[in-house]
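**Student:** Sharing a model that was predicted from the sequence below.
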Amino acid sequence: MAKVSSEALGQESIGKLLIKQAVPASIGILVMSLNVLIDSIFVGNWIGSIAIAAINVVLPVSFFIAALGMSIGIGGSSIISRALGANQKEKALHTFGNQITLTFICTVSLVVLGLIFVDDIIPRFGGKGDIFDPAKIYYVIVLYGVPILGFAMMGNTVIRAEGKPKTAMIAMIIPTISNLVMDYIFINILDMGMYGAAWATTGSYLACFLYIFWFFSSKKSELTIRFHHLGLQKEIVREIASLGGVTLARQAVVSITYLLMNNILYDIGQEGLVAVYAIIGRMLMFALFPVFGVTQGFLPIAGYNYGAHKYPRVRKSINTAILYASVMASVVFIGLMIFPAEIASLFISNDPSMSAKELELNNFVLTNAATPMRLVFLATPIIALQLIGAAYFQAIGKAIPALLLTLSRQGFFFIPLVLILPHFFGELGVWLSFPVADILATIVTAYFLNKEIRKELITTS
């Protein structure tokens, strides 16, 4: 029965299959995004804007370490999808075993380093002034749970590679519900402040891990590994590293982006603009969930059919995924253009019991968030092509073009733009860097994707 679920990736109609894969992925990403979003709303209303800014400082650090798990998961899942498509079950098992070993070694090592250099890391990511102390509280506690999150993210991508999107969706829903419940208990009822926000987040990581561990240990998976599968194999590790490096490099660039943005905006407008960017950052995670869901759903379909040499199905999966994601991105774009001020107000409290400084900061954020949000999301309708195009190369195991296209938006375009434009346009230059980078990256991706389709999927089919 389990095997049929993976074979369906090469048999069902692409449109129906993409919906089956993308809807659970989208729901899972939505729920996880809501987790971050509502968590920020709770923190903003129950603790204050400084707390939102503090979490924004910590996120790139913890996300980067957690991204090790995701990158190992996605890199290995590409191998697993193609191995299952080619009926190479033993290779799939060895790949999964190697993913477990690599995740343990990498995440634990970086957590140790992260704790040793905590006082140097937080200021470099914008945790200055009044932001430092709450950021340190949140950082240390959340970092304890990052290895657990790394295993959860790795396992989730493997579940999806097996063709079990609903199970992967449930794994993403569990930490969201548990985090929100614990947020309410720890922050609102027990009044634990930043300590409560941090322990709620770490507890949610554990809940997700326990569910995924149960899935694999209860033999519901096709990938029932034995101890010998955990031994690292050079060729598998090399392929996981090359493909997973795409995801890790993307998250590294995201972390660098947060570092630059927090420092540049702090220099321009201190805590106020850092808090504005924190809200926009949450929306960048939340608003595009359907596009990311289609991208995640697309990966195993493209990988499986490429491994099975069903190239017409691969072409159709590309076109269908771009179409679905573009429509959803356009709907998101309209909502963000119409209601930016209303969205920002969700994160801010005007409770008169707050200090005068906190109320002044909240008023600044409410007054200055709408225009930046519109500018940041200005190119949203076209980003689907860039995301699907880069994901395609990752799905078929071509690590170098996948890496270059993944890095094109933030690494090759956004970072240079955000370093240059503020010198000419001030704060406006910071926000304009987002849509300009989106447009340039989409043009580049469209060119290389079209070239690859003509070379590999038309001439060889």
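**Tutor:** Sure thing, it's come through. Residues are numbered from 1 along each chain as shown.

**Student:** From here on, just use CA atoms for contacts and neighbour counts.
**Tutor:** Noted.

**Student:** mind listing the helices for the stretch 351-461 of the chain?
**Tutor:** 356-368, 370-376, 383-395, 399-407, 415-425, 427-452 (DSSP state H, counting those that start in this stretch).

**Student:** what's the single longest helix in this structure?
**Tutor:** The longest helix of the chain (DSSP state H) is helix 234-286.

**Student:** So which elements touch that one?
**Tutor:** helix 14-46, helix 49-85, helix 89-116, helix 356-368, helix 399-407 (3 or more CA pairs under 8 Å, 6 or more residues apart in numbering; DSSP states H and E).

**Student:** Go through the ones you listed and pick out the most buried.
**Tutor:** Highest mean neighbour count of the helices and strands packed on helix 234-286: helix 49-85, a mean of 28 (counted as mean count of other CA atoms under 10 Å).

**Student:** how many other residues sit next to H309?
**Tutor:** Using other CA atoms under 10 Å, H309 has 18 neighbouring residues.

**Student:** quick one: what helix or strand has it in it?
**Tutor:** Using DSSP states H and E, H309 sits within no helix or strand.

**Student:** how far away is it from G303?
**Tutor:** Per CA to CA, to the nearest Å, H309 is found 10 Å from G303.

**Student:** related to what we said a few turns ago, pipe the helices and strands packed on helix 234-286 into a markdown table and attach distance to A437 per row.
**Tutor:** Output for those, formatted as a markdown table (distance: least, CA to CA, whole Å):
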| stretch | distance to A437 |
| --- | --- |
| helix 14-46 | 23 |
| helix 49-85 | 20 |
| helix 89-116 | 30 |
| helix 356-368 | 22 |
| helix 399-407 | 11 |
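
**Student:** Count the residues that sit near S349.
**Tutor:** Neighbourhood size, S349 [other CA under 10 Å]: 22.

**Student:** between whatever helix or strand comes next after the longest helix of the chain and helix 49-85, how big is the angle?
**Tutor:** Once the chain leaves helix 234-286, the next helix or strand it forms, by DSSP H and E, is helix 289-307. Per axes from the mean of the first three to the mean of the last three CA atoms, to 10 degrees, the angle that helix 289-307 makes with helix 49-85 is 20 degrees.

**Student:** Packing partners of the next helix or strand after helix 289-307?
**Tutor:** For helix 289-307, the succeeding helix or strand toward the C-terminus, using DSSP H and E, is helix 311-338. Other elements packing on helix 311-338 under the criterion 3+ CA pairs under 8 Å, 6+ apart are helix 14-46, helix 289-307, helix 370-376, helix 383-395.

**Student:** closest one to A168 among those?
**Tutor:** helix 14-46 (7.3 Å; CA to CA).

**Student:** One more to weigh against that first structure:
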Amino acid sequence: MSVSSKDLANKSINSLLIKQAVPASIGILFLTVNLLIDTIFVGRWIGALAIAALSVVMPITFFISSMGMAVGIGGSSVLSRALGKGNHKKAVATFAHQIMMTVTICVLFVIAGFFFSEEILLLFGANGAIMAPAKAFFMPILLAVPLQALCMMGNTVTRAEDKARYAMVAMIVAAVSNIVLDILFIKVFDMGIFGAALATAFSFLFCFLYILWFFVVKSELRLKIISFNFDVKLTKEILSLSFVTFARQGVISILAIILNHTLYAEGGEQAVTIYGIISRMLMFMLFPVLGVTQGFMPIAGYNYGAGNYTRVKEAILTAIKYAGYLSVIILVIVLVFAKPIASVFTTDPQIIKETPSALRWVFAASPIIAVQLIGAAYFQAAGKATKALLLTLSKQGFFLIPLILILPQFFGIFGVWIAFPISDILSTTITGLFLKKEMAKELKES
């Protein structure tokens, strides 16, 4: 085991969290800036309808690629605890299984997407005029999705090794290459939304090549042919924890389907475009909170595996504190700058008029989401799959989807926007209760 991974047991929680969270946050920042600029380029250089097409296609491709993230997060929980126990052999075997599982799952999804592309696009809300640009955007990205999945899986393993800086650089490589290629393919070569898709696909390739270099040259997880010996027990252990993220992404995809159809029914292509802007801002503005959450997981998993529960509790409280402070700052920025934010994406006066109010409502409860995110992440890092699953699904699955189905019947499109803060409040309350009980009874002084 490298000195680096042993630091997770010895260094102060504050310094570890900063060391893990800052690179993770920067990496997510570049990833979200990439999505943000992609949307701005598409909205301004192609048209507002193209933003609606992105809102339909991206949940599909992200669902497929997130299978890699799911295997990465679930397997990295196993990997971190194995490193914490000094079991390097199991850590290497886990990584090999993550690669095999990611490739197999993603290739199957891509084949299905290739043969049923139009049906899938219709299912996800490519209604009316949205279908044509959605089809042009879908196919190039679909073919490159396995590379993105391997990048997302490799990224979580890199952080589990306590090498978060390399994970950060991988996301920067993807973001910068996509922005440069966007300008080239959309603006210079005038290839429209197909050019935007090509730029994104090539960015996945460049990210994958960097991740491959890291594991060949820098990683402590040295794979051999024998490492790819299939182990049913290990596969089940990885899948039991990966299922948490599988299920979450499945629910997010169902949410995208319901949202796009509800928004189209209540406000046509314009409403879908407005949510396209809001969804990008959700990913962008919450990057530091997500960075803290990702930085927290290897610290919690390693120390839980080592039986050092005092440090686990300290990590939970410290992560919630930092993420909570950041969430308050985010809300203030959204409240003050909602209209300028909308104006960046489009010149359509009606969309600029309608977006700020919706944006403020969607972010209204963001200061409390730190408890929900860190709480769910703890149970996953500790290998408690059932609780992690329930808490991870609580916002979108148990509250947001039902509220979006019910509230618009009484409040129209306003019901969609207020469903977000209500679901945040309810899911955070439940997670807080679970976490309080866990810290009082399970994480006793070691």
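**Tutor:** Happy to help now that I have it. Quantities reported herein were computed from a predicted structural model and do not represent experimental measurements.

**Student:** returning to what we had before: okay, the helices and strands packed on helix 311-338 of the first structure in CSV with distance to Q88 of the first structure next?
**Tutor:** Below are these laid out as CSV (distance: least, CA to CA, whole Å):
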stretch, distance to Q88 of the first structure
helix 14-46, 22
helix 289-307, 10
helix 370-376, 45
helix 383-395, 17
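
**Student:** wait, which of those is closest to Y184 of the first structure?
**Tutor:** helix 14-46 (8.0 Å).

**Student:** mean offset of that closest one relative to the second structure (after superposition)
**Tutor:** Average distance, helix 14-46 of the first structure versus aligned residues of the second structure after superposition (mean CA distance after the TM-score superposition for the first structure): 0.4 Å.

**Student:** tilt between that helix and helix 49-85?
**Tutor:** Using the same axes, to 10 degrees, helix 14-46 of the first structure lies at 160 degrees relative to helix 49-85.

**Student:** Helix 14-46 of the first structure vs helix 234-286, what angle?
**Tutor:** 60 degrees.

**Student:** just the helices in the stretch 101-250 of the second structure please.
**Tutor:** 117-123, 131-160, 164-182, 192-217, 232-285.

**Student:** Burial-wise, tell me which of those helices comes out on top.
**Tutor:** helix 131-160 (a mean of 25).

**Student:** roughly how far is that one from the heart of the chain?
**Tutor:** The chain centre lies 12 Å from the centre of helix 131-160 of the second structure; the measure is CA atoms, centre = their mean, to the nearest Å.

**Student:** check the fit of it onto the first structure and give the mean distance.
**Tutor:** So helix 131-160 of the second structure averages 0.5 Å relative to the first structure (mean CA distance after the TM-score superposition for the first structure).

**Student:** I figured F296 of the second structure hits A21, correct?
**Tutor:** Yes. At 7.2 Å, F296 of the second structure and A21 qualify as touching, with contact defined as CA atoms under 8 Å.

**Student:** Could you find the closest non-adjacent residue to the counterpart of F124 of the second structure in the first structure?
**Tutor:** Using TM-score structural alignment to pair residues, one finds that F124 of the second structure aligns to F125 in the first structure. Take F125 of the first structure and drop its neighbours on the chain: the residue closest to it by CA to CA, 6 or more residues apart in numbering is L259, 4.4 Å away.

**Student:** Include distance to A207 of the first structure when you put the helices of the stretch 351-461 of the first structure into JSON lines, please.
**Tutor:** Shown next, in JSON lines, are these (distance: least, CA to CA, whole Å):
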{"stretch": "helix 356-368", "distance to A207 of the first structure": "33"}
{"stretch": "helix 370-376", "distance to A207 of the first structure": "33"}
{"stretch": "helix 383-395", "distance to A207 of the first structure": "29"}
{"stretch": "helix 399-407", "distance to A207 of the first structure": "31"}
{"stretch": "helix 415-425", "distance to A207 of the first structure": "36"}
{"stretch": "helix 427-452", "distance to A207 of the first structure": "35"}
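
**Student:** hey, which of those helices is tucked in deepest?
**Tutor:** Ranked by mean neighbour count, the helices of the stretch 351-461 of the first structure are led by helix 383-395 with a mean of 25 (mean count of other CA under 10 Å).

**Student:** The second structure: matching residues for the longest helix of the first structure?
**Tutor:** Counting by TM-score structural alignment, helix 234-286 of the first structure lines up with residues 232-284 of the second structure.

**Student:** mean shift between that stretch and the first structure?
**Tutor:** With mean CA distance after the TM-score superposition for the first structure, stretch 232-284 of the second structure averages 0.8 Å from its match.

**Student:** try stretch 434-441 of the second structure
**Tutor:** Mean for stretch 434-441 of the second structure is 0.8 Å (mean CA distance after the TM-score superposition for the first structure).

**Student:** next one: stretch 319-334 of the second structure
**Tutor:** Stretch 319-334 of the second structure sits 0.3 Å off on average (mean CA distance after the TM-score superposition for the first structure).

**Student:** Pull the residues that contact that stretch.
**Tutor:** Here stretch 319-334 of the second structure makes contact (CA atoms under 8 Å, 6 or more residues apart in numbering) with 17, 285-286, 288-289, 292-293, 296, 359-360, 363-364, 366-371, 374.

**Student:** cool, and stretch 66-76 of the second structure?
**Tutor:** For stretch 66-76 of the second structure, the external contacting residues (CA under 8 Å, 6+ apart) are 94-95, 98, 101-102, 105-106, 148-157, 160, 238-246, 249, 298, 380.

**Student:** what about 7 Å?
**Tutor:** Residues outside stretch 66-76 of the second structure that contact it (CA atoms under 7 Å, 6 or more residues apart in numbering): 94, 98, 102, 106, 149-150, 152-154, 156-157, 160, 238-239, 241-242, 245-246.

**Student:** for stretch 139-147 of the second structure, same thing?
**Tutor:** 61, 64-65, 103, 106-107, 110, 197-198, 200-201, 204-205, 208.

**Student:** The same query, at a cut-off of 6 Å, please.
**Tutor:** With CA atoms under 6 Å, 6 or more residues apart in numbering as the test, stretch 139-147 of the second structure has contacts from 65, 106, 197, 201, 204, 208.

**Student:** And for stretch 290-297 of the second structure?
**Tutor:** 17, 20-21, 24-25, 374, 381.
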